[in-house]
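# sequence plus the predicted model coming up.
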Amino acid sequence: MEARQISHHVFFILLAATVRSQVNPEMCRYPLGMTGGQIEDEDISASSQWSESTAARFGRLDLDNGDGDGAWCPDIMSEPDGLKEYLQVDLRSLHFITLVGTQGRHADGMGNEFAQRYRIKYSRDGSNWVGWHDRKGRQVIEGNRNAYDVVLKDLEPPIIARFVRFMPVTDHSMIVCMRVELYGCEWLDGLVSYSIPDGHQMIYRGLDVYFNDSVYDGASAERLTKGLGQLTDGTWGLDDFLHSHIYSMWPGYDYVGWSNKSFPKGYVETIFEFDHVRNFTSMKVHCNNMFSRGARMFRQASCYFRSGSDWEADPVIFRPTVDRQNQGARFITVPLGDRTASAIKCRFHFSDLWMLFSEVAFQSGSAVYNTSLTPRKSGHPTNTLPGDDPTHKVDDSNTRILIGCLVAIIAILLAIIVIILWRQVWQKMLEKASRRILDDELTARLAVQTRAFSSHHSSLSSEEGGSTSNSTYERIFPLCADYQEPSRLIRKLPEFAQSTEHLGPSTSCRALATSGSDGAPHYAEADIISLQESMDSSTYSITAVSMNLFAGTDSSMREFPRHKLTFKEKLGEGQFGEVHLCEAEGMQDFLDESIEGNNESPLLVAVKTLREDANKNARNDFLKEIRIMSRLRDPNIVRLLAVCVDTDPLCMITEYMENGDLNQFLCSLRLKEAADEDKAEEEEKEGNSMASYSKLIGMAVQIASGMKYLSSLNFVHRDLATRNCLVGKNHTIKIADFGMSRNLYRGDYYRIQGRAVLPIRWMSWESILLGKFTMASDVWAFGVTLWEILTLCKEQPYSQLSDEQVIENTGEFFRDQGKQVYLPKPPCCPDGVYNDLMLSCWRRNAKQRPSFHDIHTQLMESLA
C-alpha cells in the first residue's frame, strides 16, 4: 500500500513537470534585465541622443550610478507624434512581455524631464515592426507625471517579441528623458507565427457573438498570416463562451472559432511556424465543449511536419475521446510522437456546428515554463549570472545538462520517498493525541497573538500626533504597518507569489497577526478570528468570535461516507484547495431531515477540499472554518451539512443552491416598470425572466437578515457581494463564501503589490488604505451589493473608473473634501432608499454607518 502511494506521488510530480507548458501571464512578470544589468549596453540603442551623457545605455530603470545624466534623452522632438524617436531594447531571444515600467530623469535634482505619454513597437525578427495597442485599439500609454516615480503598465494584451521600442509622445518643444524596464519571461514555445482562417460570427438567440482573433498582430485578410494573437496570449476561455475573462468585452471574445458551414472539407487548417527545427513532444489545444449551443471539441487532428521546403507525407493522426457529459472547456493534448520540424500544419475536423479554440501551446524537448519559482523582487541583483536567471532557457540539446537533470530528479524522488516514510511514522504517533489538545494549543496561541497585537497598536497610538505634510494623509486612525497611500497602491509591482485563481491574503492588521511564517490566510475565508472594536479606544484588537461559538456539545460535524460523493463540476480553486459540485447519495437520510428546497436524491452539494500537501497553518484554518460554520444556523446563511476528515483530503460539505450565484441570476433578468409590478409577478410565476422592484428589495432583505445574524456573532464577512450569495427555489437567498474565486469573477479583484487580490470596488476606504475590516466595512459592501441588485448586475460598480482610479477615489473619501465619487442612483431606486440607506452605508465615518439591524428594519419598512 505504501509503495503504491509512493508511486502515485512520483507520478504526480512528473505530471506537474509536463503540464505547465503554456505561459501564465500572472506569473510571467520577471524583470528582464534593464535594471539588473543582464541586458548589455550593446543591446540598448536609440534613434538619437541629446548628448553623449544621455545615450541609450543610460535608459535603465531605477539605475543612476553617477555615470552620465541618469537617463536616455532623445534629440529635440521633431514631431508631436514621436514616431521617429525611440529607445530600443534587444532581448536576444523571443520573450513573453506582460509589463513595462518607465521613469524620468532626476540626476540628483539637476533634471526634471520625463515622458508623459509613449507608444510601443515590437518585432520578432528585427525587420517587421508592429505597433502595440490595447484590447480596445488604443495605442498611447499614459506615462510619468514626475521624474521620480516608477510607473508600471500592464500590457493587455501581452506581446511576444525580441525587439521592443519605447517611443515618447510629447510636445515638440519639450525635452523628454526615459528610463525603462521590461517584465515577462522567455518564450519557450519557439512559435513565431500561426496562420488560421479568420474567425466567424455566431448569432445566438438574437445576440451577436464574435469569434475573431481581435489582437492578431500579423496580416489580416481571409486568412490570418505571419502573426500571433489570442491563441498565444495565455488567457484560457471560460466554459460558457458568451462570457469573457476580460471585463466589458463582447461575447465570444476569448475564443477564435469557425462554423463548419464555411468548410466543405469538414476541417480547419492551421499552420504553425517556429524559430528553428525542434523535436516536438505534444501540442495542447484549449477547446470549448458547450455542445448545448452547438460548440464541441474537435473530432480528429491530423498534423503534418516540415523541416525544409516540403511537407512530409505521413501525418500524426489523433482522435480524442468524445465527452458527451461535461460541457466544460478543457485542454486536449495531441501527442506529436517526437517528430522533428520547423513548421507544423494541423487539420482540425469538426464534430459539431462550431469549433472554438482559445489557446495553443507546444512542448518540444524539455522546454517548459518555470512558473513554480518564487518571483524576484523588483530588479535582479547586478551580479546574477545568466544561469541563475529564472527566465533563462536551458538548452535541451546539451546532453550533459540532460544527464544532470535526470540525476537531480532521481535524487529528489529518493528524498521525497524518505520524507513520505518519515511523515507516515510521525502521523501514526500524532494520531494518539486528542483533538482537544490541539484546540487548547490553538486557543493559547491566539491569546498570545492577541496580546502582542494589542501591544503593537497601543505603541502606534501613543507615537502618533502632530501635523503631516501635504503628501501624507493625516493620521486620524491608528495605522497598521502595511498602511498604503493610493499612489503607492497603484504601483502594481511584478513580484507575485501566488496564483490568481484564488483570493489572495488579506492586507488587514488581522492577517498580519495571524499569518505566521507560512503566509497570511486567504482573504475572505471564514476562519475563527474576527475584528472587534475596543470599548475604551479606537484601536482594534484580535479576539476570538464569541465564546458561545465554542460552547456546546456539537463541536464536530458527523462524518459523511466519501464513496457516496460523486463529482460533477469544479466551481473554484484556491492555493490550498478546491470547491466541487457533487452529488451526495443518501444525504437526506444521513441528516435525518429534509433540506429546504431539495427533496430529490441524490442531493446536489458543494464540497470544499483541502489539498493533501497543504501546510499546517492551512490545515488548522480549515478545521477552524469547519468549527465555526458548524454553529452557523440561519435561513439566509449557507449551511454546513457534513464533513469528511477521517482521511486526506479534508472535506466540508455545504448546501448547493440550484439557481447558482445571485450575480448571474440577476444578469439573466430584466426589470419591470413599477406600474406593471402585478403583471411582473405573474410572469415570474410563469418562469419568465422578469423582476419587480419589490422582489429585488425582498432579496436585499434576506441578505440583510443573514448579515444581521453574522454581526450578532461579531463575525466579519469581508467579501460581501452578489457573487457570494446563492439563489435557491422561490428566490431564497443565502450568503456564502468558499474563500476561493471563480474565473468568471477574476475581473472583480485587483492585485496590490503582489501581496493581495482584493475586491476594491466593494471595499470601504478604510479597508483599502488602513487594512481595517469590521462590521462597518461589511455595511459599506452591503451598500454596493444593494446597488448591484437594483441594477440587475448589468455593470460592474464604478465601471466608468479604472482600478487605479477606484483606489484614488478612496483617497478622496479620506480627505473628505467633497471630491469623492459615489455610485449613481439606480433608475428603479426611490430617492429615499438611495439617500437614506445606500449613501449612509458609504459614510466616511464608520461609526455613523447604520447597523445591519437598522438596515434590515429600513428595508422591511420600504416594502410595506
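Nice, thanks for sending it over.
# hey, let's count contacts and neighbours off CA atoms from now on
Will do.
# got a list of what the most centrally placed residue in the chain touches?
Central residue of the chain (C-alpha atoms, centre = their mean): residue 500, 3.2 Å from the mean position. The neighbours of residue 500, taking C-alpha atoms under 8 Å, 6 or more residues apart in numbering as the test, are 26, 746, 757.
# most neighbours among the residues you listed, which one?
The most crowded member of the contacts of residue 500, judged by other C-alpha atoms under 10 Å, is residue 757 (25 neighbours).
# so who does that one touch?
So residue 757 contacts 500, 503-506, 523, 749-751 (C-alpha under 8 Å, 6+ apart).
# shouldn't it be within a helix?
No. Residue 757 sits outside any helix when classified using DSSP: H, G, I helix; E, B strand; the rest coil, being strand.
# sticking with residue 270, tell me its helix or strand.
strand 267-287 (DSSP states H and E).
# packing partners of that strand?
If you count contacts as 3 or more C-alpha pairs under 8 Å, 6 or more residues apart in numbering; DSSP states H and E, strand 267-287 packs onto strand 191-197, strand 330-349, strand 354-364.
# following that strand, which helix or strand comes up?
strand 300-306.
# pull the distance from that following strand to the chain's centre.
Distance of strand 300-306 from its chain centroid, counting by C-alpha atoms, centre = their mean, to the nearest Å, is 35 Å.
# next secondary structure after it?
Downstream of strand 300-306, the next assigned helix or strand under DSSP H and E is strand 316-318.
# and that following strand, what's buried?
Neighbour counts over strand 316-318 (16 or more other C-alpha atoms under 10 Å) mark 316, 318 as buried.
# and here's the other structure:
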Amino acid sequence: MKVQQISHHVVFILLAAAVRSQVNPEICRYPLGMTSGQIQDEDISASSQWSESTAARFGRLDLDNGDGDGAWCPDIMSEPDGLKEYLQVDLRSLHFITLVGTQGRHADGMGNEFAQRYRIMYSRDGSEWVGWHDRKGRQVIEGNRNAYDVVLKDLEPPIIARFVRFMPVTDHSMIVCMRVELYGCEWLDGLMSYSIPDGHQMIYRGLDVYFNDSVYDGASADRLTKGLGQLTDGTWGLDDFLHSHIYAMWPGYDYVGWNNKSLPKGYVEMIFEFDHVRNFTSMKVHCNNMFSRGVRMFRQATCYFRSGSDWEADPVTFRPTVDRTSQSARFVTVSLGDRTASAIKCRFHFSDVWMLFSEVAFQSGSAVYNTSPTATKHPTNTPPGDDPTHKLDDSNTRILIGCLVAIIAILLAIIVITLWRQVWQKMLEKASRRLLDDELTARLAVQTQAFSSHHSSLSSESGFTSNFTYERIFPLCSDYQEPSRLIRKLPEFAQSTEHLGPSTSCRALAASGADGAPHYAEADIISLQESSDSSTYSITAVDMTLFAGTDSSMREFPRHKLTFKEKLGEGQFGEVHLCEAEGMQDFLDEDLSIEGNDESPLLVAVKTLREDANKNARNDFLKEIRIMSRLRDPNIVRLLAVCVDTDPLCMITEYMENGDLNQFLCNLRLKEAADEDKTEQEEKEGESMVSYSKLIGMAVQIASGMKYLSSLNFVHRDLATRNCLVGKNYTIKIADFGMSRNLYRGDYYRIQGRAVLPIRWMSWESILLGKFTMASDVWAFGVTLWEILTLCKKQPYSQLSDEQVIENTGEYFRDQGKQVYLPKPPCCPDRVYNDLMLSCWRRNAKQRPSFQEIHTQLMESLA
C-alpha cells in the first residue's frame, strides 16, 4: 500500500512539474552531469587542446579523487589574459545555473596544473554570447589554489543558458588545466528573453532609490531588449523596497520599477519571448504594495499573444483585487486562459505613482494542436507550405512517450528502494545494537576479512553510493571543499548483522522520524533528547517540578509595535526576523538584565511559523514556547513575549547587538604579548583584538549555560559558535538560529536526502547511531571551544571533506588509534587541550566530563 501511495505522489509531482516555473536558487543546486557522465562527450568542446590526452571530454570534475590525471588543457595561450581559450558545455536545453565547480590536474601528485582565475560566458541560442558578472560588476572568478581540491563558486546572479564556456585567465606562469561541473536545474519557464522599459529613479526623503534592472544581460538603451535579468533571478523583493535581500546593495535593488509620470500612456509594456509555442495557464508577478510611499500593485493587466509574426487581436484582461490594507509584497496570479503562443505582450496599468516588480514567472505546457473549435479559436500566421500541426504533434508524441517511460522507470526504482530500505534498516538496527556491546571491538577484528566482500556487494546492490543528481550543494560561503564521495558504509556494520541477538534498537545514520521530517529541519534550542532506554527518539521524562513557581503563561505582545529590520534566516516551517520592539521594557521580568533596557526600542529576534504549516508543526511551535518560557539562565537566550492571538504565530526572544559569536570572532585578532603595550587609541584605529582570557571567559559562559540545560535534562544537539549570541562586554547567550541562516548552510550535511546534520560538531555515536545525549553535547562543546580559540578562522576539520569527516567517525568506532582529532590551537595551553578538549572527544561517552566539571576546569584555568 505504501508503494502505491508513493507511486501516486510521484505521478502527481511529475505532472505538477510540467507547469511549475518558479525557481528557488537555494534548492536549484543539482549537478547537471559533468561528473556523472549524463552530459555526453559530444556535448563538451573546446577552443583548443594541449594534447590528445587533454581534450575537452576529459574536463569533467573528478569527485573520486583518483590519480588526478586527465583534464582539459588548452594549447599555449597566445593572448595575455587567455580569453580566446574556452571549455564549452552544451546542456541541450535551457537550465537555471546557480553554482559552478572547478578542479585542476595533479596526475597523482606529479602535476601542478590548474586555473587560478577564470571567466564565464553563456548563451541561450548558441549565437549570442554574454559574459557573466556578479552583482557588483566583477567578471573574474577566483578559482583553484591547488590541483586536487574542488572549489565551488555561487553564481550571483544565477544564469539561464543552454551553452556555458569556462575561460581561464592566466599570466602564463603555469600550464592551465580545468575540470568543471555545473549545478542548477532545468529552466521550465522556457522564457528566452523579456523586453521592458528601463527602470526609473525615485528620490525618497533625500535618499536616491534606483529601480533599474542591474543584472540584465541583453541590450540596454531606453528599453531593455533580448535579455533576462532581475525579473527571472529567483530573488523576491522585500516588503520594504528600501531594503534588499542582497547585502550591501543600494536601496531599491530588489525591484525593477517605473514612475507613472514618466510613462504618459499610463502603463508599462513588457514583451516575453519563449523557446517554442506553449500553452499558457497563468503568469505570476511579484509586486510591491507599499502604498504609504506611493507604490501599489498594478490595476489591470492586458496580455496579447503571438504564435507567428502578428499579435492576435483578442487579448486577455485581468484585474486583481485592490488591497488597501496590507502593504506586504506578494505574488499576483494573472490567468492567461490556456492561450497558445511563443510570445506574450502584457501591459500593466498603474494604480498609483509607482509600480515595482521583482519577479515574473509563467505556468505553461507544450502546445498540442488539433482540429477542435477550441484549438482553432486563435489562428496563427503560417508561411506557405509549412505545416506546424504535424511538427508539433510528432514532437509532443515523442515527449509524451519519453515522459511515460521516465515515470515507469522512476516508479520501479521507488519500489525497489522502498523494499530495500525495509531490509537495510533492520540490518542497521541490529548493527547499532551490536555497537553497544563492550566486547564488539575484539570480535570485529576477527570478522573483518570474512565479511568485507559481503559488504561490498551490499553497498553496490543497495545503491547506497550517491547518484549526484539528487544531492544538492549548500556552500558555506563563496567556496568550500566538495565531498570526494558520499559516505562509504563501514565494513563492520555489514559484519555485525550476522551475530546479533535481540536487544535495544537505535536508528542508524540519524534517520528521520516517523513523519519523515529530518531531525535538523529546524534546530530548536530545546531539542528534546532521545531516551536511552527507548527504541525510538522520544521526549525524555523531564521533572516538571523543576519549574515550580515559574510563570509559564507568556504575555501577548502587540504586533504593530514590531518593526522589521532584516531576515536572519528561514527553516522548513518558518522564518527568523531581526526586529525592533517598541515598549518591550514593560514585558521584561525584573530578573532579566537586558541591553537597551530604557525607553528606546529593543532589538529582538522574532521566530514566526508560516500560516500554511501543518498541525504537527503548530503543536511543536507551541510546545517550544511553553518550554522556553520556563528557562531562566543568564547564558540562555530568553523568551520575552509571544504573538499567538492570530496567524502567523510568533515568539519573541532576546537578540544581542553584536550578532552571533562565529561572525564576531572572525573579525578579531588575538592579542599577543607584543600587543600589550598598544594604547587603546591604537587598537581602535587598527584591527580589533581580543585576549586569550577573554576567549576563555566566553567559553565559561557557554559551559555555564549548558550546565543549566543539562541540569534540566535538555539536549541542545546543535551547539556551535553560530548558535551563540554576543552582547556588550563579551556577554554570551546560547541560541538556536544557526540552521535557519543561509550563511551557515555549509555547516550542515545532507545524508542521502534524509537528514541534515552538523557533522563537524557531532560525536561519532550521533552520526552513526543517531544517538543524542548530554555527552554528545559535551563533544560539540569541545569543537565549539576549538572554534573560539581559533577565532573561527577555519571550519572544523577544514582539511577533510564531509565524507572523510564521517569516515573518521568509523575510526572512533574501531578504536584502533587512527582517528583524527582537531589540532591544538596556537594560543591554547597544553593543559586545556589535553585535559579538557581531548576529554570531550573520548570514544566512551561515559568517560567524557560533565558540563559542571567543564565549567569548573575552565574557571580554574582563568585563575
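Great, that's in hand. Just so we're clear, the structure is a prediction, and the values are computed from it rather than from any experiment.
# after superposition, what's the TM-score here?
For this chain pair, the superposition-based TM-score is 0.58 by sequence alignment, normalised by the length of the second structure; 861 aligned residues with a C-alpha RMSD of 13.5 Å.
# so which residues of the second structure form helices?
With DSSP state H, the ranges of helices along the second structure come out as 2-17, 388-435, 440-462, 491-495, 615-628, 661-666, 680-685, 692-711, 764-769, 774-789, 802-814, 830-832, 838-840, 851-862.
# so which of those is nearest residue 341 of the second structure?
helix 388-435 (12.8 Å; C-alpha to C-alpha).
# before we move on, the earlier item: what residue in the second structure is paired with the residue nearest to the centre of the first structure?
The alignment partner of residue 500 of the first structure in the second structure, by sequence alignment, is residue 497.
# what's the spacing between that match and residue 510 of the second structure?
Distance of residue 497 of the second structure to residue 510 of the second structure, given as C-alpha to C-alpha, to the nearest Å: 18 Å.
# count the residues that sit near the residue mapped onto residue 403 of the first structure from the second structure.
In the second structure, the residue equivalent to residue 403 of the first structure is residue 401, according to sequence alignment. Residue 401 of the second structure has 11 neighbours, counted by other C-alpha under 10 Å.
# give the contact list for residue 347 of the first structure.
Neighbouring residues of residue 347 of the first structure by C-alpha under 8 Å, 6+ apart: 267-270, 300-303.
# could you give the number of residues near the nearest residue to it once chain neighbours are set aside?
Leaving aside its chain neighbours, residue 347 of the first structure sits nearest to residue 269 (4.4 Å; criterion: C-alpha to C-alpha, 6 or more residues apart in numbering). Residues lying near residue 269 of the first structure (other C-alpha under 10 Å) number 17.
# swap in residue 412 of the first structure?
Residue 412 of the first structure, neighbours per other C-alpha under 10 Å, totals 13.
# residue 663 of the first structure versus residue 459 of the first structure, what's the distance?
Taking C-alpha to C-alpha, one finds residue 459 of the first structure at 43 Å from residue 663 of the first structure.
# neighbour-wise, which of these two wins?
residue 663 (22 against 12).
# how much space between the equivalent of residue 249 of the second structure over in the first structure and residue 751 of the first structure?
Counting by sequence alignment, residue 249 of the second structure corresponds to residue 249 in the first structure. Look at residue 249 of the first structure and residue 751 of the first structure: by C-alpha to C-alpha, they are 20 Å apart.
# when the two are compared, which one has more neighbours?
For residue 249 of the first structure versus residue 751, neighbours defined as other C-alpha under 10 Å are more numerous around residue 751 (20 against 13).
# nearest residue to the more buried one other than its sequence neighbours?
residue 757 (4.2 Å).
# just residue 304 of the first structure next, same as before
residue 315 (4.6 Å).
# and that neighbour, how far is that from residue 520 of the first structure?
Relative to residue 520 of the first structure, and taking C-alpha to C-alpha, residue 315 of the first structure is found at 51 Å.
# ditto for residue 659 of the first structure
Distance from residue 659 of the first structure to residue 520 of the first structure, by C-alpha to C-alpha: 33 Å.
# quick one, which of these two is more surrounded?
A count of neighbours by other C-alpha under 10 Å puts residue 520 above the other of residue 659 of the first structure and residue 520, at 22 against 16.
# and that one, what pairs with it in the second structure?
Aligned against the second structure by sequence alignment, residue 520 of the first structure finds its counterpart in residue 517.
# so who does that match touch?
Taking C-alpha under 8 Å, 6+ apart as the test, what residue 517 of the second structure contacts is residue 754.
# for stretch 42-53 of the second structure, measure first residue to last.
End to end - C-alpha to C-alpha - stretch 42-53 of the second structure spans 16 Å.
# try stretch 558-574 of the first structure
25 Å.
# equivalent analysis for stretch 840-857 of the first structure, please.
14 Å.
# so that stretch matches what in the second structure?
The aligned range for stretch 840-857 of the first structure is 839-856, by sequence alignment.
# got the buried residues for the matching stretch?
839-843, 845, 848-851, 854-855.
# can you check stretch 822-833 of the second structure too?
Using 16+ other C-alpha under 10 Å, the residues of stretch 822-833 of the second structure that count as buried are 824-825, 833.
# quick one: distance of it to the chain centre.
Its chain's C-alpha centre and that of stretch 822-833 of the second structure lie 33 Å apart, by C-alpha atoms, centre = their mean.
# and for stretch 616-623 of the second structure?
With C-alpha atoms, centre = their mean, you get 24 Å for stretch 616-623 of the second structure.
# now stretch 436-450 of the first structure
With C-alpha atoms, centre = their mean, you get 33 Å for stretch 436-450 of the first structure.
# distance from that stretch to the second structure after superposition?
Mean deviation of stretch 436-450 of the first structure relative to the second structure after superposition (mean C-alpha distance after the TM-score superposition for the first structure): 27.2 Å.
# what does the match of stretch 840-857 of the first structure rub up against?
700, 703-704, 706-707, 710, 763-764, 775-776, 778-779, 781-782, 812-813, 815, 836.
# contacts only, for residue 340 of the first structure.
277-280, 305, 307.
# now do the same contact list for residue 477 of the first structure.
Applying C-alpha under 8 Å, 6+ apart, we find residue 477 of the first structure in contact with 538-539.
# please redo it, this time with the cut-off set to 6 Å
By C-alpha atoms under 6 Å, 6 or more residues apart in numbering, the contact set of residue 477 of the first structure is empty.
# what of residue 726 of the first structure?
Residue 726 of the first structure sits in contact with 657, 660-662, 733-734, where contact means C-alpha under 6 Å, 6+ apart.
# closest to residue 538 of the first structure among those residues?
Nearest member of the contacts of residue 726 of the first structure to residue 538 of the first structure, counting by C-alpha to C-alpha, is residue 734, at 32.5 Å.
# ok so, going back, just name the most buried of the helices and strands packed on strand 267-287 of the first structure.
Most buried of those by mean neighbour count (mean count of other C-alpha atoms under 10 Å) is strand 354-364; its value is a mean of 25.
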